[in-house]
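> Provided below are the primary sequence and the corresponding predicted coordinates.
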Amino acid sequence: MSTGTTPGLDDGAVTAWMESLDIGVSGPLTFERIGNGQSNLTFAVTDAADGRWVLRRPPLGTLLASAHDVAREYRILSALQDTAVPVPTTIALTDDPAVTDAPLVLMSHVDGLVVDSPAVAGTLSEERRRAIGEAMPATLGKIHAVDLESTGLVDLASHKPYAARQLKRWSAQWEQSKTREVPDIERLATALAASAPEQTEVSLVHGDFHLSNIITSGAGEGNVDDAIVAVVDWELCTLGDPLADVGALLAYWSEADDDNVGMFMSSTLPGFPKRNELVDLYAAATGRDVSAVGYWHALALWKLSVIAEGVMRRAIDDERNRARDGSPTTDLVDGIIGRAVATAEEAGIL
């Protein structure tokens, strides 16, 4: 049994649970929180024989209803095991109160590099940055090509118009987690609701696809084919319009000359493609009409501002939820809202 207690885990109980799974665990185990995720908590687990696994659990403290559902995330990852989408191998899920106070997901550790900071991105050559950037639209295409029937994900979420569902859900989240009044949030929501494009297809949507949520092989130079070895953090995955994922990628993809780069600075380094190139690559990989991408970019920025406000609120309520590089600030959230307004104006929504 391991000793000590990791915030969010009962080290001894989790060790006993993992030993009971017959996966070759050789105790004692060490647990280390990893990544710069601002939502569900992720831990690297290492045993005495240098075996490695990954654990996920919801944030600490009081949570909003339906948020941070790691059991649902486990279902999605399990359904994707035999598809073209690169994901970690799922191992086990438990909500046994003798083990954990919240659902706990165990999955394989994927060797590779997470480009979750400019410092990490700076270790890569410009050719490698380019390859990673070019692989992202192609990987989105793989996600959007998943057969919902054969994977059993056809009932994962509603098939009703995705934009309306998103606006309803995240407006409610804003009301429950906001720390102040921000008139532009409601103004944007009203305009986005009035301008929503017609939904013509329903696909799997990752919901949070950006550089920090992929694992790259970390090897090679300009080889796009091996650039992404796993897509992680499927907490916001749902069914909806595939262009929503493209819009989200753009929302997180800062460029060096942006007025407000915020926390997403890695893509500003030389070598990474520009946002318009990502859109063109996605269109080429999937054959989809991307003319409405400006709408989805604005919606994604609006949603991102709501998420950032919620993360800030959770960190205020419980310091243990604060990520490695800190949590969003009011200035950061206001900057994202400003980008959402500017993008909406450019798209003719406001």
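Noted; the coordinates are in hand. Since the model is a prediction, treat every value here as computed from it, not as a measurement.

> CA only for contacts and neighbour counts going forward, please
Fine.

> Surely Ala196 is in contact with Ala292?
No: between Ala196 and Ala292 there is no contact under Cα atoms under 8 Å: 9.3 Å.

> centroid residue for this structure?
The residue at the geometric middle of the chain, judged as the C-alpha nearest the mean C-alpha position with Cα atoms, centre = their mean, is Asp208 (3.5 Å).

> got the contact list for that residue?
233-234, 236-237, 245, 248-249 (Cα atoms under 8 Å, 6 or more residues apart in numbering).

> can you map out the strands along the protein?
Across the chain, reading from the start of the chain, the strands by DSSP state E fall at 30-33, 41-46, 52-57, 90-94, 104-108, 203-205, 214-216, 228-231, 238-240.

> What lies in contact with the second one?
Pointing back at strand 41-46 there. Identification of contacts with strand 41-46 by Cα under 8 Å, 6+ apart yields 29-35, 52-59, 109, 321.

> Narrow these to just the buried residues.
Among the contacts of strand 41-46, those scoring as buried are 29-31, 33, 35, 52-59, 109, 321 (criterion: 16 or more other Cα atoms under 10 Å).

> how close does Tyr282 sit to Glu127?
Tyr282 is 19 Å from Glu127, where distance means Cα to Cα, to the nearest Å.

> Show me which of these two is the more surrounded one.
Taking other Cα atoms under 10 Å, Tyr282 and Glu127 do not tie; Tyr282 has more neighbours (23 against 17).

> Use this one as the comparison:
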Amino acid sequence: MSSLIDTETIGGWVAGLDIGARAPITFTRVGAGQSNLTFLVEDADGRRWVLRRPPLGSLLASAHDVAREHRIMAALVGTGVPIPLPHALCTDPTITDAPIMLMEHVAGVVVDSMTSVEAIDPQRRSAIGHSLARTLGAVHAVDLDATGLSDLASRRPYAERQLRRWHRQWEDSRTRDLPLVDDLATRLSARIPEQVDVTLVHGDFHLMNVITSIGDGAVRAVLDWELSTLGDPLADLGGLLAYWPQADDSVVPGFAGPTLPGFPSRDDLVQVYADSSGRDVDGVDFWHVLGLWKIAIIAEGVLRRSLDEPRNTATTGRVDAAVVDGLLRRADEEARAGGW
């Protein structure tokens, strides 16, 4: 047994599935993701799959729900939203201590490091950004009734739900006092826009959570559906902007990939999304600020889990507290630029 996964027992489960896997099965931790743990699964013939499981240790309520993530991905098969095909979910306590999901391995490029960005020419960077925005429109076009996802979550106003949820998560996971979290929550609460539509919302849609084509840069698969819910589609667009720094930003916390030449500006992403989806994008500035605030809280939670259980730390290392601080400063800057 490795420190993260019982390779013998779970390897036997994989080999017993009707997917042609042949023992011995190996598991290798992959990805820069800091939430659910992701493993590359390989069999004796070199065939590949991907396995997901929750982090180790004590988890916040409703977080890291792999079974829910499996439900959503299974529902999206055949909708036109590019996803890895989910093969199986296991919740048997004799096999695994937490739900695990096995899915298709999709060949392509995950742009999650400066090394991977630098290997992409400016033309393909532009194509990746535009494909991201169009793919997000496809997510929001999913027919909730046809996919059986109409009861996935509450349809109550999404902004209020997000503010309550993430402020509670902050209180449950913070490692220090940061008054700007409460200050931004108050200012956001005072500017909540009217919700006019309810769609599937990915909840964590950004460059590092997709697999792109080596050839033309098109999005081949959208990953990490664990935060998906029903809500305002502009929340996803604002979240994408929050993860999309520009070279002229005064603070660039976290992954700086989109600051390199060739990637579209945030305004370009908004325009491509509006053109491809046909949606009104008025009010996206609110969701941009909320996205930065929310990502800061997520990062703080990742830091907390890493401190509590070092084996949860991603292969890229522990989240730096300075990243959380930088995201909050960016949120404050965007809010002040909007006059609030």
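Received it, and whenever you're ready, just let me know what you need. None of the values given here were measured: they were computed from a predicted structure.

> Can you give the structural similarity as a TM-score?
For this chain pair, the superposition-based TM-score is 0.98 by TM-score structural alignment, normalised by the length of structure 2; 340 aligned residues with a Cα RMSD of 0.9 Å.

> With distance to Asp317 of structure 1 added, can I get the strands of structure 1 in TSV?
As requested, those are arranged in TSV below (distance: least, Cα to Cα, whole Å):
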stretch	distance to Asp317 of structure 1
strand 30-33	19
strand 41-46	16
strand 52-57	18
strand 90-94	26
strand 104-108	22
strand 203-205	30
strand 214-216	29
strand 228-231	30
strand 238-240	28
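
> Specify the stretch among those strands that is closest to Asp331 of structure 1.
Asp331 of structure 1 lies closest to strand 41-46 among the strands of structure 1, at 24.5 Å (Cα to Cα).

> Report the mean deviation for the closest one after fitting onto structure 2.
For strand 41-46 of structure 1, the mean distance to aligned residues of structure 2 following superposition is 0.3 Å (mean Cα distance after the TM-score superposition for structure 1).

> and Trp296 of structure 1, which of the strands of structure 1 is closest to it?
strand 238-240 (11.8 Å).

> residues in structure 2 aligned with that closest one?
Alignment note (TM-score structural alignment): strand 238-240 of structure 1 is matched to residues 229-231 of structure 2.

> on average, how far is that stretch from the matching bit in structure 1?
Taken over the aligned residues, the distance from stretch 229-231 of structure 2 to structure 1 averages 0.5 Å (mean Cα distance after the TM-score superposition for structure 1).

> mind checking the end-to-end distance for stretch 191-209 of structure 1?
24 Å.

> before we move on, what about stretch 215-233 of structure 2?
As for stretch 215-233 of structure 2, its first-to-last residue distance stands at 29 Å under the measure Cα to Cα.

> mind checking how far that stretch is from the chain centre?
Relative to the mean C-alpha coordinate of its chain, stretch 215-233 of structure 2 is positioned 8 Å out (Cα atoms, centre = their mean, to the nearest Å).

> list the buried ones in that stretch?
Applying a neighbour-count criterion of 16+ other Cα under 10 Å, the buried positions in stretch 215-233 of structure 2 are 217-233.

> start and end residues in structure 1 for stretch 81-91 of structure 2, please.
Using TM-score structural alignment, stretch 81-91 of structure 2 corresponds to residues 85-95 of structure 1.

> which residues touch the matching stretch?
The contact list for stretch 85-95 of structure 1 (Cα under 8 Å, 6+ apart) reads 71, 74, 77-78, 80-81, 100-110, 139, 142-143, 146, 228-232.

> That stretch: which residues count as buried?
Within stretch 85-95 of structure 1, the residues that count as buried by 16+ other Cα under 10 Å are 85-94.

> Give the closest residue to Arg47 of structure 2 in space, chain neighbours not counted.
Computed as Cα to Cα, 6 or more residues apart in numbering, the closest residue to Arg47 of structure 2 that is not its neighbour in sequence is Ala21, at 7.3 Å.

> Quick one: map the one you found onto structure 1.
Using TM-score structural alignment, Ala21 of structure 2 pairs with Val25 in structure 1.

> dump the residue contacts of that match.
Counting by Cα under 8 Å, 6+ apart, Val25 of structure 1 has contacts 18-19, 47, 51.
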